[in-house]
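Trainee: What would the 3D arrangement of this be:
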Amino acid sequence: MIEPHRHASHPKLSARLKRAEGHLRAVIGMIEGGRPCLEVAQQLQAVEKAVRNAKQALIHDHMDHCLDGENSESDRAELKAISRYL
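Mentor: Below you'll find the predicted structure:
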């Protein structure tokens, strides 16, 4: 069985993503309710930004805490792999 991979920042990230999830549900309601496209697009932009910021925070936290300072070959490979998501 794989051990859980948790950082101190994960509860805050989870809370951020739950807020974004609620916001996204509201946007779906806007679409279903026939709100103007401009309003929907503005709200989708906000959801997208919230998710992007959470992803960046997760990646930066991982880079700060999981990659050891010796820069082994596996660390360099992992850094390269995860940084493509920035």
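Trainee: rest of the way, CA atoms for contacts and neighbours
Mentor: Will do.
Trainee: helix or strand for the spatially most central residue of the chain, which one?
Mentor: A centroid search over the chain (CA atoms, centre = their mean) returns K55, at 2.5 Å, as the residue closest to the centre. Under the criterion of DSSP states H and E, K55 resides in helix 37-65.
Trainee: Would you mark the buried spots in that helix?
Mentor: 40, 43-44, 47, 50-51, 53-55, 57-59, 61-63 (16 or more other CA atoms under 10 Å).
Trainee: ok, back up a step: nearest spatial neighbour of the residue nearest to the centre of the chain, skipping sequence neighbours?
Mentor: Excluding the flanking residues, the one nearest K55 by CA to CA, 6 or more residues apart in numbering is L86, at 7.6 Å.
Trainee: Here is a second sequence; please produce its structure as well for comparison:
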Amino acid sequence: MIEHRHASHPDIVKRLKRAEGHLRSVVTMIEGGKPCLDIAQQLHAVEKAVAQAKRTLIHDHLDHCLEETIGPLPLEKRGSIVEFKEIAKYL
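Mentor: Have a look, this model is predicted:
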């Protein structure tokens, strides 16, 4: 298998490790009988971290992998890619 890495991958790994730590905290909080509001706040942080990691990965893919496949596009023809990146945030 060919190794596939981008400059954004270390940042994505950091975000996911942070989310992993938050998730472990949530489990500990639930087991420790912490208030639901505190638990919900931590779960929200986990969701946001994972969503941001996913968004970064998708945008990076569009910027690099897609361009590798179709070739570099002039600025006036990048509109559809820019629009796709915008709509991808709703995935």
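Trainee: The residue nearest to K55 of structure 1 contacts Q56, doesn't it?
Mentor: Yes - assessed by CA atoms under 8 Å, L86 of structure 1 is found in contact with Q56 at 6.1 Å.
Trainee: The residue lying farthest from the centre of structure 1 and D68 of structure 1, how far apart?
Mentor: Farthest-out residue of structure 1 from its mean C-alpha position, per CA atoms, centre = their mean: G34, at 28.6 Å. With distances taken as CA to CA, to the nearest Å, G34 of structure 1 is found 51 Å from D68 of structure 1.
Trainee: Please apply the same query to A8 of structure 1.
Mentor: 17 Å.
Trainee: And the two? Which one has more around it.
Mentor: D68 (11 against 8; other CA atoms under 10 Å).
Trainee: Can you name the residues that contact that one?
Mentor: Going by CA atoms under 8 Å, 6 or more residues apart in numbering, D68 of structure 1 touches D75.
Trainee: That one: what secondary structure?
Mentor: Assigned by DSSP: H, G, I helix; E, B strand; the rest coil, the conformation of D68 of structure 1 is coil.
Trainee: State the distance from it to I28 of structure 1.
Mentor: Distance from D68 of structure 1 to I28 of structure 1, by CA to CA: 42 Å.
Trainee: again, but for A46 of structure 1
Mentor: Counting by CA to CA, the gap from A46 of structure 1 to I28 of structure 1 is 13 Å.
Trainee: Chain neighbours aside, what residue packs nearest to L67 of structure 1?
Mentor: Here the residue nearest L67 of structure 1, using CA to CA, 6+ apart, is D75, at 5.7 Å.
Trainee: picking up where we left off before, burial of the residue nearest to K55 of structure 1, as a residue count?
Mentor: 11.
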